[in-house]
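K.L.:
Here's a sequence, model it:
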Amino acid sequence: MLMMSDNMSLNRPARTAIFSKGEIKCKECKKGKIIDENYETCQLCYEIFKPNLSRNKVIDDFIRNTRVNFVTGSKRWILEFVPHDQFKNIEFIAEGGFSKIYKAIWVDGPIDLYYTSCNNTIVRNNNYTVVLKKLNNSKNITSKELNEFKVYYQILSNGNNHSVSKYFGITQDPITKDMIIIMPYYSSGRRPFWEEIHDIELIIKICDGLRPPIVTNAPEGYIELMKGCWHSDPAKRPTVDNIFGEIDKMWVNENNPNQTKIIESSDIGPVTINNPDAIYKSRL
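P.N.:
As a prediction, the model looks like this:
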């Protein structure tokens, strides 16, 4: 399934001017010039350490740790707690066994790490389309339940921020107080087997070789890679390193005047009505 981000083409964000006072260094990052004498912080740290907090100690301690790591330069990613009123046009998408998924517009948008680092002040991508992953019964979330979130932070903060699954931070449902993970939104094509009844017969068909239809209008090498990932013998499927290498080659090939042109067709794109017995959430 070819995935394309709504946010792939972004206007260059506006930059905020920096005003400095004196030559005393910031107490947080030990590098920037102080602009706020009361808190003894530079422009960047003043913005990053604003007290938008969840009042959940587990989450707040973790988020503050990502901020400290970012301003001191030990990590390359930052996570935030974002007030829920920052999101507009919230639209329900799907439900799983442990969460509900929504699409929304984040008004201020995520921090642009490149321009923020270059300018020593917060720069954001405004009106950014995101996915809100609301975790069921997560009002009193524990450190253990945040493990997935922590693992992604470790991957992203080590410079692997070209991965698909980025996490920007956390917000909170103002009514249920459930925690909501903020991620970029990627519009996808049709869900696999959308026209089929999801039952034991479908399982048997898949074991016998049934696969979703392949979109022919795709970058060179994509279809072959997809077929390889679907091989009936798991030992003959490409490894993660193989997949990364092939996708990297496609990325290089597509950054030229002869890049693949996406052609609109009734055979691709989302469908409005699935088979009523096509079930895409966890069940026994």
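K.L.:
contacts and neighbour counts: CA atoms only from here.
P.N.:
Will do.
K.L.:
For stretch 253-270, which outside residues touch it?
P.N.:
Residues outside stretch 253-270 that contact it (CA atoms under 8 Å, 6 or more residues apart in numbering): 188-191, 215, 217-219.
K.L.:
now, which of those lie within strands?
P.N.:
The subset of the contacts of stretch 253-270 located in strands under the criterion DSSP state E is empty.
K.L.:
Can you verify residue 250 is assigned to a helix?
P.N.:
Yes: membership of residue 250 in a helix is supported by DSSP: H, G, I helix; E, B strand; the rest coil.
K.L.:
and this one, so I can compare the two:
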Amino acid sequence: MDSHISKVKALYKGHSASETSNKESENGICQECGNLNGFGDDWSTWCTPCNSKHFIDEFPSWASGNNNVDELIRKTQINTSHYESTFEWIPYEQFTDIKFISKGGFGQVFKATWSNGPILYWDREKKRWFRWPRVPVALKVLFNSQNISSDFLSEITSHLKLYRSSNTCSEIVRCHGISQNPESKEYIMVLEYCARGDLGKYLAENFDDLTWSKCLDHLLDIARGLNTIHSEGLMHRDIHSGNLLIDVSYAAIGDLGLCRPANSSVSKKDVYGVMPYMAPELLRGKPFTQASDIYSFGIIMWELSSGHRPFPNIPHNFNLALKICDGFRPEIVEGTPECYKELMQKCWHENPIKRPNIANIVREIEKWLNDILEGDDVWSKADSSRNTIKKLPKIKIHSEAVYKSRLLPTVNNELFVKRSIVTHEVIIKRSRESCNELSCNHSQASCDEFRISNNNY
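P.N.:
Predicted structure coming up:
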């Protein structure tokens, strides 16, 4: 599994040893305070008390223009425990070679080169941060964020602790900091750049070359990332293939806490996301839980098995929401291994309580990958079936199939009950017709009662 450290080594392996000899500390001991470092590896060591002081000393040298943004950055910097969790205000003029990538429901994404680059360690001799220069980054420009809400920033704050909890969490897209477009005044999240784009784009371009082993590698990365999120008591709330990113050799989860309007507080009743990935309880207006993320993960499993986005040829409207609440799911692809199918169906089970937790999912996928290494022919046979699937014609995407996060309609419980009553009435009518045709000897009341009690609506 690659990490940000290995990527740094790959990008900057040309630097000489002398350039990295002035680290703030050596051999696990901070040379400024004499205490043990909280973190260390071949490329950096980190003393949180000393580096917190360095950050504090630099507070007067920058300002975002928004007190809430400044407070978010300062609090994060004071608690930084290793270089991969650094978070800072990044002046817009440090970005060059800016190129448009895509547009989503709440922002648009650009690729850029960050001229200064991220912090690696404190250089004691030069009394400044040593950085890796000219790093490629993704810039997520947040629509209508000129008056960014404190509620939105609080959501970002809760997710930033993920980087503090894991030294090399490569399955979560790193957030380097915040910037601002000087013309539009819209705020920008500066994110790790993943070279192969989002999962939907990646599958469209590479599905024909993917084996089950490679798909399971990506699925395991996503599961591990989600496990990191859930182990911190957090939820993603908007897992779909547009928020899962592929770098050269691994997959990572992105857009944590960013899938909602940046300029307003959001009602707990509002549901934002991509409808085909949203759990039925959410579409009924129920609270979000970690089990809701598991449902979305199940849909991602289907996407990796089919090479298609879910429900591409129908409108993503209120009728689809009703059908999902009724149990409508993507059709399982022929040749999918039975163990994979069973786990996928458990993940998208209508009852959240019956969905597996992410830690067990991680263990199951690890077992499958081990089975492949040991030559289990279940997966080699599945690869043969997969070759047949690859020859099928591509599905045309409906003009009303929306794969961007947005405010979704919810199924009113009262409406759902009324719809169920109408369904019962249709069943009763049909049962009466059947009784008449068969000259049934039972009373009409008992026949109606039997039909209703034996139809689970």
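K.L.:
Scan the contacts of stretch 253-270 of the first structure and report the most crowded one.
P.N.:
Most neighbours among these, by other CA atoms under 10 Å: residue 190, with 19 neighbours.
K.L.:
Could you check which residue of the second structure pairs with residue 61 of the first structure?
P.N.:
By TM-score structural alignment, residue 61 of the first structure lines up with residue 71 in the second structure.
K.L.:
can you confirm its match is in a strand?
P.N.:
No: going by three-state DSSP, the assignment for residue 71 of the second structure is helix, not a strand.
K.L.:
And the helices in the first structure?
P.N.:
43-48, 57-72, 113-119, 147-157, 200-207, 222-229, 240-254 (DSSP state H).
K.L.:
Against which helices or strands is the longest one packed?
P.N.:
Contact here means 3 or more CA pairs under 8 Å, 6 or more residues apart in numbering; DSSP states H and E; on that basis helix 57-72 of the first structure packs against helix 43-48, strand 80-81.
K.L.:
can you put the contacts of stretch 253-270 of the first structure in a markdown table and add distance to residue 271 of the first structure?
P.N.:
Compiled in a markdown table, the contacts of stretch 253-270 of the first structure are given as follows (distance: CA to CA, whole Å):
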| residue | distance to residue 271 of the first structure |
| --- | --- |
| 188 | 11 |
| 189 | 8 |
| 190 | 6 |
| 191 | 9 |
| 215 | 15 |
| 217 | 18 |
| 218 | 19 |
| 219 | 23 |
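K.L.:
closest to residue 94 of the first structure among the residues you listed?
P.N.:
residue 191 (11.7 Å; CA to CA).
K.L.:
of all the helices of the first structure, which gets the most neighbours per residue?
P.N.:
Comparing the helices of the first structure by mean neighbour count (mean count of other CA atoms under 10 Å), helix 43-48 comes out on top with a mean of 21.
K.L.:
What is the corresponding segment of the first structure for the longest helix belonging to the second structure?
P.N.:
Scanning the second structure for the helix with the most residues, using DSSP H, yields helix 413-438. Mapping helix 413-438 of the second structure onto the first structure (TM-score structural alignment) gives no aligned residues.
K.L.:
Report the buried residues of that helix.
P.N.:
For helix 413-438 of the second structure, burial by neighbour count (16 or more other CA atoms under 10 Å) applies to 424, 427-428, 431-432, 435.
K.L.:
Please apply the same query to stretch 79-87 of the first structure.
P.N.:
79-82, 87.
K.L.:
Is it possible to get CSV of those that adds distance to residue 173 of the first structure?
P.N.:
Formatted as CSV, those follow (distance: CA to CA, whole Å):
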residue, distance to residue 173 of the first structure
79, 18
80, 15
81, 12
82, 11
87, 11
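K.L.:
ok, those vs residue 140 of the first structure, which is closest?
P.N.:
Using CA to CA, these come closest to residue 140 of the first structure at residue 81, 15.6 Å.
K.L.:
counterpart of that closest one in the second structure?
P.N.:
Per TM-score structural alignment, residue 81 of the first structure is aligned with residue 89.
K.L.:
Please tell me I have it right and its match contacts residue 177.
P.N.:
Yes: judged on CA atoms under 8 Å, residue 89 of the second structure makes contact with residue 177 at a distance of 5.7 Å.
K.L.:
what's the overlap in contacts for the two?
P.N.:
With CA under 8 Å, 6+ apart as the test, residue 89 of the second structure and residue 177 both reach residue 73.
K.L.:
so what does the longest helix of the second structure touch, helix or strand wise?
P.N.:
helix 444-453.
K.L.:
The helix it packs on vs helix 413-438, what angle?
P.N.:
130 degrees (axes from the mean of the first three to the mean of the last three CA atoms, to 10 degrees).
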